[in-house]
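>>> give me a 3D structure for the following:
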Amino acid sequence: MSNLREIQSRINSVRDTMKITNAMYMIASSKLRKAKKSLKNTEPYFYTLQDAIAKVIKQIPEDISLIYFNGKPKAADEKKKGYIVITGDKGLAGAYNHNVMKIAEGELKKEGDPVFFLIGQVGRNYFETKGIPYDTAFQYTVQNPTIRRARVISGRILQMYREQKLDEVYIIYTRMIHSMECRAEMKKLLPLEKADFQEKEESGGLNRQTNYLPTPYDVFKNIIPNYITGFLYGTLVQAYSSEQNSRMLAMESATRNARDMLKSLSVTYNRVRQAAITQEITEVISGAKLLKRRKS
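This next block holds a predicted model:
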């Protein structure tokens, strides 16, 4: 890279790229703040639903079968498992999409015939490229997670679960632990576990004073779909926050590397320029000496 024009072109290219990565960092930072606010506003509703379910379950007699809790006993290889895979709509987010697909690939290798529900264009492109069949791909959801979109997805899942087309449902998504770490993980969505709700029950006589009409079981059947929708919406917002956080960190790293590269290229440019100037001066002096010899 001894040509000054080549080095200057490289410097301009890196500088333009740095402007793009810096802009993407600012956009991801803004979207992350918005996602965190949405998650914070949703949490009180979600925890209230958990508490309400715990109270309703306590009022339902033990001999009544709860479809959303009691799965039919089957061998592990006979269970029909469904997986909701949440990826992004685009890349440039570090290992965000790769980590999610790695878990999905691990489930594909297990025995059985899993059913996949895809949320995100990256996951959809991956499954289509590999020729892996899937049930439904929900589009326009990842970049704008809303309760309405979560209700559409949960409606499809609950319908298949009630029709016994699915025995278990899992969500593969990315949870943001803190601003510097996001972790891809898999959580069980259905069937629910009573222990998860009993832990959140409040002590006291409040439950005995609550009347559920027409019956606690009817209230239970209507409140569970809302809980599933809320749970799914929470994972969508968590995944969206993780994607923006991962992209923000990736763009920050890219911008930092671009600055380092610019410094290195500037040093190289100045050295080559100085060498070119020195060579020109040397040639002028040599020419002057030659002319002087000829005259003498």
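>>> rest of the way, CA atoms for contacts and neighbours
Will do.
>>> who touches stretch 173-188?
Applying CA atoms under 8 Å, 6 or more residues apart in numbering, the contact partners of stretch 173-188 are 85-87, 96, 99-100, 103, 168-172, 235-236, 238-239, 241-243, 245-246.
>>> try 6 Å this time
By CA atoms under 6 Å, 6 or more residues apart in numbering, the residues outside stretch 173-188 that reach it are Ile86, Asn99, Val100, Tyr170, Ile171, Ile172, Gln238, Ala239, Ser242.
>>> I'd like the structure of this one too, to check against the first:
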Amino acid sequence: MSDTLASLRRKINGAGDLKSVVRSMKALAASSIGQYEKSVLALADYDRTVELGLAVCLRNREAAAEQAGRPGGGAKAVDAIVFGSDQGLVGQFNDVLADYVAKALNPLPGEKNVWAVGERVQSRLEDGGLPTVGLFAVPTSVNAIAPLVGQIVVESEAHHGEGEIVQLYLFHNRPNSGATYEPVSQRLLPLDESWAIRLSNLPWPTKNRPEVIDGGERTLQALVREYLFVSLFKACAESLAAENASRLAAMQRAEKNIDDLVGNLNQTFRRLRQTSIDEELFDVLSGYESLSKRKTH
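A predicted model of the protein is given here:
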């Protein structure tokens, strides 16, 4: 069925309204990216403070080696926390991450315990042969990240017995330049000797290094918990920034497609209008010629 001028005009107006929505979503995604990136930058000073505190506790390499285990030595289970997305218009965000997690975890020995942040990435993981033991809701703002991290820490600790050695991995998408992202991973536990030695060798900002007078072991445990908190918070914030970067890229593609569609519709509208004008002019000329012939006769 051929388009009429009225139907084409409705399509052009509808495309214009849709473009306004796309522009609003672009602005919201760009604003959200900045919000989450600022939260990661704001956490950098706190992260540095925690590392300096750990450096004081682990300044002796022998003490560090005694406190920390070997890489994966004695670990019976592999825990993984995967930060995904539950929002639409993010393309292959969850699929790329799920494939990356499967390739990283499948070769590792031991029982796999996977916690998913987001129902969509959970379904992708289970389709890839990685059943999950827990599910968390994706936070919708910076203020909701800290409570989520607390829930993850509590549930992961409750899943294992006291003193049990586990390997803990983080998986998430990290934003790149140009509204793109890439899947990355980080092993948080066990705290191996190289990790402890790196921290113990961090330079102290002043000449006078502090001493832990009492409760050195408790101080170390508290700093390790803060180290886990900072790592989880950063991974979650980067994942949310990457999600909005993916949405921004999708909106940019949608805006370009809408512009192309509007251009084609306008071209068709002008051509059809010109054809209609030509037909009307032809009818007028035909009528004039017919009337002229009648008057002559």
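>>> before we move on, the earlier item: which members of the contacts of stretch 173-188 of the first structure are the farthest-apart pair?
Farthest pair in the contacts of stretch 173-188 of the first structure (CA to CA) is Tyr170 and Ser242. Separation: 18.7 Å.
>>> re the thing from before, show me which of the contacts of stretch 173-188 of the first structure is closest to Thr255 of the first structure.
The closest of the contacts of stretch 173-188 of the first structure, once distances to Thr255 of the first structure are taken by CA to CA, is Ser242, at 19.7 Å.
>>> count of neighbours near the closest one?
By other CA atoms under 10 Å, 29 other residues sit near Ser242 of the first structure.
>>> what sits closest to it if chain neighbours are left out?
Once flanking residues are discounted, Ser242 of the first structure sits nearest to Met176: 5.1 Å by CA to CA, 6 or more residues apart in numbering.
>>> how close does that neighbour sit to Leu236 of the first structure?
According to CA to CA, to the nearest Å, Met176 of the first structure and Leu236 of the first structure sit 11 Å apart.
>>> neighbour-wise, which of the two wins?
Leu236 (30 against 19).
>>> host element of the more buried one?
Element membership of Leu236 of the first structure, judged by DSSP states H and E, is helix 216-295.
>>> so which elements touch that helix?
Under the contact criterion of 3 or more CA pairs under 6 Å, 6 or more residues apart in numbering; DSSP states H and E, helix 216-295 of the first structure touches helix 4-59, helix 147-162, strand 168-178.
>>> stretch 276-291 of the first structure vs the second structure, average distance?
Compared with the second structure after fitting, stretch 276-291 of the first structure has a mean deviation of 2.2 Å; criterion: mean CA distance after the TM-score superposition for the first structure.
>>> no, scratch that, I was asking about stretch 265-272 of the first structure
Averaged out, stretch 265-272 of the first structure is 1.0 Å away (mean CA distance after the TM-score superposition for the first structure).
>>> quick one: Phe69 of the first structure and Leu192 touch, right?
Yes - if you go by CA atoms under 6 Å, Phe69 of the first structure and Leu192 touch, sitting 4.8 Å apart.
>>> more neighbours: the two, which one.
Leu192 (19 against 12).
>>> if I look at that one, how far off is Gln198 of the first structure?
Taking CA to CA, one finds Leu192 of the first structure at 12 Å from Gln198 of the first structure.
>>> cool, Glu6 of the first structure as well?
69 Å.
>>> between the two, who's got more neighbours?
Neighbour tally, Glu6 of the first structure and Gln198, criterion other CA under 10 Å: the higher count belongs to Gln198, 16 against 12.
>>> how close does the residue nearest to that one when sequence neighbours are not counted sit to Phe220 of the first structure?
In this structure, Gln198 of the first structure finds its nearest non-sequential neighbour in Ala54, 5.8 Å apart by CA to CA, 6+ apart. Going from Ala54 of the first structure to Phe220 of the first structure by CA to CA gives 10 Å.
>>> what's the answer for Gln238 of the first structure, then?
Distance from Gln238 of the first structure to Phe220 of the first structure, counting by CA to CA: 27 Å.
>>> do Arg294 of the first structure as well
109 Å.
>>> next: Asn12 of the first structure.
63 Å.
>>> who has more neighbours out of those two?
Phe220 (21 against 13).
>>> what residue of the second structure matches up with that one?
Mapped onto the second structure by TM-score structural alignment, Phe220 of the first structure lines up with Leu220.
>>> which residue comes closest to its match once chain neighbours are left out?
The shortest distance from Leu220 of the second structure to any non-neighbouring residue, by CA to CA, 6+ apart, is to Cys57 (6.3 Å).
>>> now do that neighbour: how many residues are near it, please.
23.
>>> which position in the first structure aligns with it?
So, by TM-score structural alignment, Cys57 of the second structure is matched to Val56.
>>> and that match, how close does it get to Leu189 of the first structure?
Taking CA to CA as the measure, Val56 of the first structure and Leu189 of the first structure are separated by 19 Å.
>>> map Ala104 of the first structure onto the second structure.
Alignment note (TM-score structural alignment): Ala104 of the first structure maps to Val101 of the second structure.
>>> excluding covalently adjacent residues, which one is nearest to that match?
Using CA to CA, 6+ apart, the closest residue to Val101 of the second structure is Phe171 (6.9 Å).
>>> contacts only, for Leu189 of the second structure.
Gln167, Leu168.
>>> against Ser85 of the second structure, how distant is it?
Using CA to CA, one obtains 25 Å as the distance from Leu189 of the second structure to Ser85 of the second structure.
>>> swap in Lys293 of the second structure?
Applying CA to CA to Lys293 of the second structure and Ser85 of the second structure gives a distance of 76 Å.
>>> neighbour count for those two, which is higher?
For Lys293 of the second structure and Ser85, the more surrounded residue by other CA under 10 Å is Ser85, and the numbers stand at 26 against 10.
>>> that one corresponds to which position in the first structure?
Matched by TM-score structural alignment, Ser85 of the second structure corresponds to Gly88 in the first structure.
>>> for its match, which three-state class applies?
At Gly88 of the first structure the chain is in coil, as set by DSSP: H, G, I helix; E, B strand; the rest coil.
>>> what is the burial count for the closest residue in space to it that isn't next to it in sequence?
Among residues not flanking Gly88 of the first structure along the chain, Gly120 sits closest, at 4.8 Å (CA to CA, 6+ apart). By the measure other CA under 10 Å, the count of residues near Gly120 of the first structure is 22.
>>> Gly120 of the first structure -> the second structure?
So, by TM-score structural alignment, Gly120 of the first structure is matched to Gly118.
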